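Asker: Sequence first, predicted coordinates after that:
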Amino acid sequence: MTEDALRDWWKTAIIDMEPGRIAFRGHPVQDLIGNVTFPQMIWLMVRGDLPDAAQAHLFEAALVAAVDHGPQAPSIAAARMAATCGVGLQSAMATGLNMLGDVHGGAGAQCAALMYDIAERAGPMDAAVKAGLAEWRATHGKMIPGFGHRFHKPVDPRAPRLMALVEAAAAEGTVSGDFARIGQAVQRQIGADRGTPIAMNIDGATAVIFCELGFPAPLSRGLFALSRSVGLLAHAWEQTEQGGRNKGPMPPAILPRYSG
């Protein structure tokens, strides 16, 4: 194997590094330290450019909104249980992260994919929304990701605040507002289809923001995972401080019901 082939083995445009020098996407690390925020750094690493302050503010709002949803969330519960099993904080966090999949943690990416699909359809928005929803249901079932919440009824308190920030950003020209309108149209159509109003949830609102900012739909899951990592760390650390050994999902005095 030639030296060029070896150097191409992990070819990357993300980091350029040699002894005494580190550059991320062409920016020397010393120029970034103290001059960009952590959300701006995330954007730079995954996108290759730096957002302006208004874009970074909206992006940061989406990240802040999804950091935690309590020990009833499987990912958080898993991290807390892992913390009682003698593993390190990073292992407890990884245990929780590995719980994030299509059902728990995947709705934002799914909703973003639906919104991008609707945006690409020709014709009036209402017709595009109906067609997009019909195709989604035919492929994935009747539940539409990003709308309704099994716990927060009738309103997920995070969503209205995020949507208000999107509307303000659109008014200032930071984003187009197109995906906010798509999200609202989807919300109305689902309500009309079921005969009762339905609210957008955190996954729908963050999907709107990520789409407005131009993030590809699959990245939404990774961005959610970054956000939720904060909650995983906090809960794993809290559980470590509280102590306890080998805590399972139920107190030892309560045994699962035998159904055999």
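Answerer: Here it is on my side, so go on.
Asker: only C-alpha atoms for contact and neighbour calcs from this point on.
Answerer: Will do.
Asker: so what's the residue nearest the centre of the chain up against?
Answerer: Among the residues of the chain, the one closest to the centroid is residue 224, at 2.2 Å (Cα atoms, centre = their mean). Going by Cα atoms under 8 Å, 6 or more residues apart in numbering, residue 224 touches 63, 66, 105, 108.
Asker: try it against this one:
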Amino acid sequence: MMVVLGELGGSDEYSLVEALKQGKVQKPVVAWVSGTCARLFKSEVQFGHAGAKSGGELESAQSKNQALRDAGAVVPTSFEALESVIKETFEKLVEEGNIPPVPEVTPPPIPEDLNTAIKSGKVRAPTHIISTISDDRGEEPCYAGVPMSTIIERGYGVGDVISLLWFKRSLPRYCTQFIEICVMLCADHGPCVSGAHNSIVTARAGKDLVSSLVSGLLTIGPRFGGAIDDAARYFKDAYDRGLMPYEFVEGMKKKGIRVPGIGHRIKSRDNRDKRVQLLQKYAHAHFPSVKYMEYAVQVETYTLSKANNLVMNVDGAIGSLFLDLLSGSGMFSKQEIDEIIEIGYLNGLFVLARSIGLIGHTFDQKRLKQPLYRHPWEDVLYTK
């Protein structure tokens, strides 16, 4: 059997009518031409596409359906009846033995939408990202479970936000204030250091803010601002093992390792780093314990006996004092402290702080409309 579904407009269906009349089509034909509702409209109606347009009487759905019916096709009284007519025609052919019966097949169930199934608790789906520090699914974002409105209402500062997003807890005010002091003191150190120099050169090359910032950040490492974690690791290991300062320094020397947090290109015994002094002064006034800092000072005393510029730098000060913050606050286990140092939290503090200065240098160069930087020949030693 054949099933034909046509539509009003055009004359294609009449070719089937002629084929039925001439006996060219021997199979039973079930047909329906849609668009019978066109007569209900006062004007010409456009259906589905350009050809489905109610035009003359011969192109109407009613005329086509009647012509098909007169030619011998099985035409239902409405589109809704098409399904039952197809079924009746097929069953009649089976009864007459013209076609073999077709066994009924139970269609497979349509799979339930995954999101709907998850909501109903029927299935579990693996997550691709695990996040424990913030949640933005409610009416307002929460940092470590603290709503944004609470952060504002309680007057939390940048240090408090860092304590929530980095350490997943609200640290005492003296701790968060120390974090803020570190950020302020490390925000910039002039245009001559490697990070600022890179950002300045990149900005003067016409690059955008992000490119200039990243150019400066990529210089941070063991020789520039990236020794805070190493300083904390070595100071903690030496202190916890009970090494005397000279034993620690000489042991590092035998290994061929410079003591992280000790030594400066400019500062010396007679020209101490003011940032180090400010951090130590704050810690003495507010920290319950400064045992790691005092150990670092003893190490500095020994290294100064070797060379005048082997003073404690800001990396060593932050590294040792952060150990005192973590252990003295009573809010971290030994395992958590080791993990924080291993992951690189303390270097992250310098990266965050110095980003402020690098952005400032980028804006400064663009504001001054500085041209492309080219290093002067006289500052280069050309040699073979």
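Answerer: Arrived safely, thanks for sending. Worth saying up front: this structure is predicted, and the values here are computed from it rather than measured.
Asker: can you give me the strands for the stretch 101-250 of the second structure?
Answerer: 134-135, 142-143, 146-147 (DSSP state E, counting those that start in this stretch).
Asker: Can you add distance to residue 86 of the second structure and mean neighbour count and give the ones you listed back as JSON lines?
Answerer: Below are the strands of the stretch 101-250 of the second structure laid out as JSON lines (distance: least, Cα to Cα, whole Å; neighbours: other Cα atoms under 10 Å):
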{"stretch": "strand 134-135", "distance to residue 86 of the second structure": "57", "mean neighbour count": "16"}
{"stretch": "strand 142-143", "distance to residue 86 of the second structure": "61", "mean neighbour count": "21"}
{"stretch": "strand 146-147", "distance to residue 86 of the second structure": "63", "mean neighbour count": "18"}
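Asker: Tell me which of the ones you listed lies nearest to residue 218 of the second structure.
Answerer: Nearest of the strands of the stretch 101-250 of the second structure to residue 218 of the second structure, taken as Cα to Cα: strand 134-135 at 27.4 Å.
Asker: can you name the residues of the first structure that that closest one overlays?
Answerer: Counting by TM-score structural alignment, strand 134-135 of the second structure pairs with residues 15-16 of the first structure.
Asker: same thing with stretch 16-35 of the second structure?
Answerer: By TM-score structural alignment, stretch 16-35 of the second structure lines up with nothing in the first structure.
Asker: Could you find the counterpart of residue 117 of the first structure in the second structure?
Answerer: That one, residue 117 of the first structure, aligns with residue 237 by TM-score structural alignment.
Asker: so stretch 229-246 of the first structure matches what in the second structure?
Answerer: Residue span in the second structure matched to stretch 229-246 of the first structure, by TM-score structural alignment: 355-372.
Asker: In the matching stretch, which residues are buried?
Answerer: 355, 356, 357, 358, 359, 360, 361, 362, 363, 365, 366 (16 or more other Cα atoms under 10 Å).
Asker: separation between the last one and residue 206 of the second structure?
Answerer: Right, residue 366 of the second structure. 8 Å (Cα to Cα, to the nearest Å).
Asker: Over to the fourth one?
Answerer: If you measure residue 358 of the second structure against residue 206 of the second structure using Cα to Cα, the figure is 15 Å.
Asker: do the same with the first one
Answerer: Residue 355 of the second structure sits at a distance of 19 Å from residue 206 of the second structure (criterion: Cα to Cα).
Asker: can you check the fifth one too?
Answerer: The span separating residue 359 of the second structure from residue 206 of the second structure equals 14 Å under the rule Cα to Cα.
Asker: Show the contacting residues for the residue mapped onto residue 190 of the first structure from the second structure.
Answerer: Using TM-score structural alignment, the equivalent of residue 190 of the first structure in the second structure is residue 303. Contacts of residue 303 of the second structure were listed using Cα under 8 Å, 6+ apart, and they are 249, 262, 310, 311.
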